[in-house]
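Colleague: this is a predicted model, with the sequence first.
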Amino acid sequence: MGLAHFLAIARGDEPADLAFRNGRVCNVFTGEIIDADVAIAGDTIVGVGPDYDAKEEIDLGGRYVCPGLIDSHVHLESSMVTPYQFARAVVPRGTTTVIADPHEVANVAGEDGVRYILAASEGLPLNVCVALPSCVPATHMATAGAELTARELESLANLPRVVGLAEFMNVPGVVLGLPGALEKLEAFRERVIDGHAPGVGGKWLQAYVGAGPGSDHECTTVDEMLEKLRLGMYVFVREATGAKNLRELVPAITPFNSRRCAFSTDDRHPADLIEEGHIDHLLRLAVSEGLDPATAIRMATLNAAEWFRLRDRGAIAPGRKADLAVFADLKDFRAELVVAGGRV
């Protein structure tokens, strides 16, 4: 949709394609719940407020509307299904964007594995953004089917939907400035670099953060989480199949530091996806542990979008992608209707 067409609809001169009436919009900028209609044209939100004409209308009957949920770090291959089947499992639950790290498939197939994930996820209702695997193999002691050097990662960096460099597991390589690690950090200096620093603190953490990695999903204690937040890192609160850290970490989240917190499922197996859920499960769990629902929703949407520089999503506002989840209970998030890219 061109800008002139968008403006004509946003001004109210032309009808939107679709309007959701009588919704309660979760405003992730202010933390308010606002009674408002949401008007959509194509894959874009054109207005949030009253009196937008539309070719089609859906009455939400007072249900809540929030932005589509975002998983800040996930290995799709851990679900043991293709991206298409993964999308079938998570989109109905409200997830519309994931940041995928194809580390495991790259360990086997290298650059071809990364390109496979991008190709297999093209055109899905789930927007699969890819953070390139930073450590293939994970260590020099590993036996892997491939190696991704800085040069090979640079060749992938500008492909559509690539957002940066995934979890930099080689902490000694970063802190000690070892060859290979330094080249990758330099190559992605202006891009997003995710971290992976379990239990790292003190001067080593200072050096690690200063070298470029700006997020971490490996925190297991409140003290570890707070130390990383104090140094400016984003912390992805993780609840995976194996590593279950959310309950331990929720007490560390405050109204002030919550803007640098998001959610990650990391490795979540099929049974858990089907029986418990995806990011929706993390929302329910966090709220049950005492986290404010508005804060939890913002962590699952805007915070993740901002860290990954996805400025076209993460909120319900004019010009943002029409990714929405409709639900009835703030304390028991269960999507009843999902809009992905403007399509119900």
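Modeller: Alright, I've got the coordinates. Residues are numbered from 1 along each chain as shown.

Colleague: from here on, contacts and neighbour counts on C-alpha atoms
Modeller: OK.

Colleague: what about the strands in the stretch 151-300 of the chain?
Modeller: 162-168, 192-195, 215-216, 234-238, 261-264 (DSSP state E, counting those that start in this stretch).

Colleague: try this one side by side with the last:
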Amino acid sequence: MGDKKADLVLNNCSLISVYTREIIPKIEISIIGDRIAYVGPDASHTIGSKTAVIDVKGKYVSPGFADPHIHIDQFVLPSEIAKKSLLCGVTSLFSDPIDIVSVTGYKGFQEFLKLGENLPIRIFQVVPGGLPVDRKFSNSKTLSLLQEKDAIKHPNVIGLGEVFSWTKVTLRDSKTMKSLSTMLDNGCIINGHTAGASGKKLNAYVSSGILSCHEPTNFDQVLERLRLGMWIMIRE
């Protein structure tokens, strides 16, 4: 209503409305703190003596992009990818630190979580799911059930990372099923990895509460997963 004046007003925006699929010209946007207070044709009522006003000269303005699945720890520090991501309009990253955890366990997960804080973008983490792929042939580290429960108390930890060994689900591996239950009981998301799964096996996997997949490589695979209610991610 303009009772509290904006910190920043953007004038002459070409707004990309992702809800109505329009590009709306000559829009003004008022921002107070970390909240958008007004979007419309005239933000003059929100401008005060200390309000910064920027004319963007018709440039496009859109909501920030979110990268829903990335393994930051495989190639760069969070602070470095934050710089590059912002230049592409990405304001949120959802990180799955499989490699850090497989080597350093929960301590490494906690340290990597700290590296993602106080950056100009938001970095959310998931607890790596399905480590190790096979306990008989791998000594990679993982999180215990108690550590998983502790990890999801952090506001930036939102769930379980890709459960890439889907046979652990179809064969009802004890640790995997308890991890899934922990996440579901706490309202967390669970990411999937269904390469090679179809039919009854895919149905069993999805019925466990896993929400997404980035593995389908053709139209039929995408369609089968969509019909089962999965979110499909497209790889770059």
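Modeller: Good, I have the coordinates. Source: prediction; values computed, not measured.

Colleague: want to try TSV for the strands of the stretch 151-300 of structure 1, with distance to Thr44 of structure 1 as columns?
Modeller: Formatted as TSV, these follow (distance: least, C-alpha to C-alpha, whole Å):
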stretch	distance to Thr44 of structure 1
strand 162-168	21
strand 192-195	25
strand 215-216	29
strand 234-238	27
strand 261-264	24
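
Colleague: counterpart of His193 of structure 1 in structure 2?
Modeller: If you look again at residue 193 of structure 1, you'll see it is Ile, not His. Applying TM-score structural alignment, one finds that Ile193 of structure 1 aligns to Ile190 in structure 2.

Colleague: any idea how far the residue nearest the centre of structure 2 is from Lys178 of structure 2?
Modeller: What sits nearest the mean C-alpha location of structure 2, by C-alpha atoms, centre = their mean, is Phe94, with 3.2 Å. Phe94 of structure 2 sits 23 Å away from Lys178 of structure 2, taking C-alpha to C-alpha, to the nearest Å as the criterion.

Colleague: what's the answer for Asn11 of structure 2, then?
Modeller: For Asn11 of structure 2, the distance to Lys178 of structure 2 - C-alpha to C-alpha - is 52 Å.

Colleague: and these two? Which one has more around it.
Modeller: Set Asn11 of structure 2 next to Lys178 and count neighbours by other C-alpha atoms under 10 Å: Asn11 wins out with 23 against 13.

Colleague: distance check, the more buried one against Lys4 of structure 2.
Modeller: Counting by C-alpha to C-alpha - Asn11 of structure 2 and Lys4 of structure 2 are separated by 18 Å.

Colleague: repeat for Pro216 of structure 2
Modeller: Distance, Pro216 of structure 2 to Lys4 of structure 2, by C-alpha to C-alpha: 49 Å.

Colleague: next: Asp34 of structure 2.
Modeller: Taking C-alpha to C-alpha, one finds Asp34 of structure 2 at 14 Å from Lys4 of structure 2.

Colleague: tell me, how many residues neighbour the counterpart of Leu153 of structure 1 in structure 2?
Modeller: Residue-level alignment of Leu153 of structure 1 against structure 2, with TM-score structural alignment as criterion, gives Glu148. Residues contacting Glu148 of structure 2 under the criterion other C-alpha under 10 Å number 21.

Colleague: can you name the residues that contact Glu148 of structure 2?
Modeller: Contacts for Glu148 of structure 2 were tallied using C-alpha atoms under 8 Å, 6 or more residues apart in numbering; they are Val127, Ser179.

Colleague: can you give me the helices in structure 2?
Modeller: Secondary structure of structure 2, counting by DSSP state H: helices at 78-87, 98-115, 145-151, 166-170, 174-185, 199-207, 219-227.

Colleague: what do you get for the stretch 201-344 of structure 1?
Modeller: 202-211, 222-230, 246-249, 270-275, 279-288, 293-299, 302-307 (DSSP state H, counting those that start in this stretch).

Colleague: out of the ones you listed, which comes closest to Cys66 of structure 1?
Modeller: Nearest to Cys66 of structure 1 among the helices of the stretch 201-344 of structure 1 is helix 293-299 (7.5 Å), distances taken as C-alpha to C-alpha.

Colleague: in structure 2, what stretch matches the closest one?
Modeller: Alignment of helix 293-299 of structure 1 against structure 2: no match, by TM-score structural alignment.

Colleague: elements contacting that helix?
Modeller: On a contact count with 3 or more C-alpha pairs under 8 Å, 6 or more residues apart in numbering; DSSP states H and E, helix 293-299 of structure 1 meets strand 261-264, helix 279-288.

Colleague: of all those, which one is nearest Leu302 of structure 1?
Modeller: Using C-alpha to C-alpha, these put strand 261-264 closest to Leu302 of structure 1, at 8.8 Å.

Colleague: tally up the residues packed near Asn118 of structure 2, please.
Modeller: Residues lying near Asn118 of structure 2 (other C-alpha under 10 Å) number 10.

Colleague: what do you get for the one 3 residues further on?
Modeller: Neighbourhood size, Ile121 of structure 2 [other C-alpha under 10 Å]: 21.

Colleague: Val338 of structure 1 too?
Modeller: 24.

Colleague: so it touches Pro125, yeah?
Modeller: No: with contact defined as C-alpha atoms under 8 Å, Val338 of structure 1 does not reach Pro125; the gap is 10.1 Å.
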